[in-house]
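[1] Sequence and computational prediction follow.
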Amino acid sequence: TDAVALYTRQDDFGKMDGSGEPDWESKDAFNWVLLSSPEENSVMMVSDNSLSKMLEPDFYTHWRSFFLYRDGELQEASGYQLDHLFNDVFPVFSKAYQSFCSAHEFGRILDILLPEGEVKEQFRTAALSGASDVKMVDD
């Protein structure tokens, strides 16, 4: 559509040459253009790798690996709040983002209680996935 075409002509899209051509050979190329609801009038340009990580985050997911446009203007990272962006503007990310935030808070508690090591990493993994292959309690 015309709404997407405007963003595919950005220098950072796809092959990064302004041609509007995606670069499907690179999973780090910004090939995906996500449109918000018309009321929000926002567009996110994101790579396959970042999109996948944001839909299925782990403890180390970086939540600012995209370009955000509002009313056609590129936004500075300080110009928006991630909570609003992922819960309201692009709700496709809401469940994953909330899960990440909960696990990240749990991770802060682990940082206080446990030294670095295998046990700490097992708790982090269990917090993110909701399950563990390792029994974490003693009978």
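    Here it is on my side, so go on.

[2] For the rest of this, base every contact and every neighbour count on C-alpha atoms.
    Will do.

[3] Where does Ala96 sit, in terms of helix or strand?
    Ala96 is part of helix 94-113, with elements assigned from DSSP states H and E.

[4] which parts of that helix are buried?
    Ser94, Ala96, Tyr97, Ser99, Phe100, Ala103, His104, Gly107, Leu110 (16 or more other C-alpha atoms under 10 Å).

[5] Kindly reformat those residues as TSV containing distance to Leu55.
    Formatted as TSV, those follow (distance: C-alpha to C-alpha, whole Å):
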residue	distance to Leu55
Ser94	9
Ala96	6
Tyr97	8
Ser99	11
Phe100	10
Ala103	15
His104	16
Gly107	20
Leu110	24
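
[6] give me the number of residues near Leu68?
    22 (other C-alpha atoms under 10 Å).

[7] What residues of whichever helix or strand it is part of count as buried?
    Using DSSP H and E, the element containing Leu68 is strand 66-70. Neighbour counts over strand 66-70 (16+ other C-alpha under 10 Å) mark Phe66, Phe67, Leu68, Tyr69 as buried.

[8] ok, structure two:
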Amino acid sequence: MKKKYINQIHTDVSFKPKDIIGLMTDYFKMKTKLRPIKNLPIVLSDKNNESLESVTWFGHSASLLKMECGQYDPRWSAIHMLPEETVQAHMDVKGELLLPIHWGAFTLALHEWSDPIERVTKEAKRLEVKITTPQIGESITLKSTDYPSSAWWREI
């Protein structure tokens, strides 16, 4: 079983002809100041083991992890995580603060619009994972200990 050091950004869709996913990826890179190779952590991963337990991060710590938690269905398990799996993945890579993304714009799947964020916040609370739920456009200060955490989506 061979393991390779890889930089995850090389598998990013933004290196393909620009489609909406590539453009969104570029937007997130621009907003987070992440650039290929230079700033992203190198990971050691085992392609034969699908468990995130086989992933080891090298380099800087992940103080904020933006992880998808929406647009899921059991039939799509190869490409989308369930909200509970999002929390587990965050724990597996030893993230400090979880920022759920990919849930609040529009619904592609058969779940309710707010179901992903309800489930991910419930699981994060159960497992004592720090989570932030800023409103769209709201800022997060990483050095703060008071992160946006209101259930604003319930008021919409």
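    Okay, I see it. Predicted model, so just to flag it, every value in this text is computed and none were measured.

[9] What does the superposition give as a TM-score?
    The TM-score (TM-score structural alignment, normalised by the length of the first structure) is 0.29; 77 aligned residues with a C-alpha RMSD of 5.5 Å.

[10] Hmm, Asn7 of the second structure is touching Ser45, no?
    No: the criterion here is C-alpha atoms under 8 Å, and Asn7 of the second structure misses it with Ser45 at 10.2 Å.

[11] Of the two, give the one with the bigger neighbour count.
    Ser45 (20 against 17).

[12] The more buried one and Ala124 of the second structure: what is the separation?
    25 Å (C-alpha to C-alpha, to the nearest Å).

[13] same question, Met24 of the second structure
    26 Å.

[14] So those two - more neighbours on which side?
    Legend: neighbour count by other C-alpha under 10 Å for Met24 of the second structure and Ala124, higher for Ala124 (20 against 14).

[15] Would you mind pointing out the helix or strand the more buried one falls in?
    Going by DSSP H and E, Ala124 of the second structure is in helix 115-126.

[16] Now do the buried residues in that helix.
    Buried residues in helix 115-126 of the second structure (16+ other C-alpha under 10 Å): Pro116, Ile117, Arg119, Val120, Thr121, Glu123, Ala124.

[17] Just after the helix holding Ala96 of the first structure, pick out the following helix or strand.
    Heading C-terminal from helix 94-113 of the first structure (DSSP H and E), you reach helix 118-129.

[18] Just name whatever secondary elements that following helix is in contact with.
    helix 94-113 (3 or more C-alpha pairs under 8 Å, 6 or more residues apart in numbering; DSSP states H and E).

[19] Run the angle between the helix it packs on and helix 118-129 for me.
    Relative orientation of helix 94-113 of the first structure versus helix 118-129 (axes from the mean of the first three to the mean of the last three C-alpha atoms, to 10 degrees): 160 degrees.

[20] Tell me the helices and strands packed up against helix 94-113 of the first structure.
    Against helix 94-113 of the first structure (3+ C-alpha pairs under 8 Å, 6+ apart) you get helix 48-55, helix 118-129.

[21] Can you give me the buried ones in the longest one?
    Okay, so that is helix 118-129 of the first structure. Lys120, Phe123, Arg124, Thr125, Ala126, Ala127, Leu128.

[22] and which of those residues is nearest to Ala5 of the first structure?
    Leu128 (36.5 Å; C-alpha to C-alpha).

[23] Dump the buried residues of helix 118-129 of the first structure to TSV, plus distance to Ala5 of the first structure.
    As requested, the buried residues of helix 118-129 of the first structure are exported to TSV (distance: C-alpha to C-alpha, whole Å):
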residue	distance to Ala5 of the first structure
Lys120	46
Phe123	44
Arg124	41
Thr125	40
Ala126	42
Ala127	40
Leu128	36
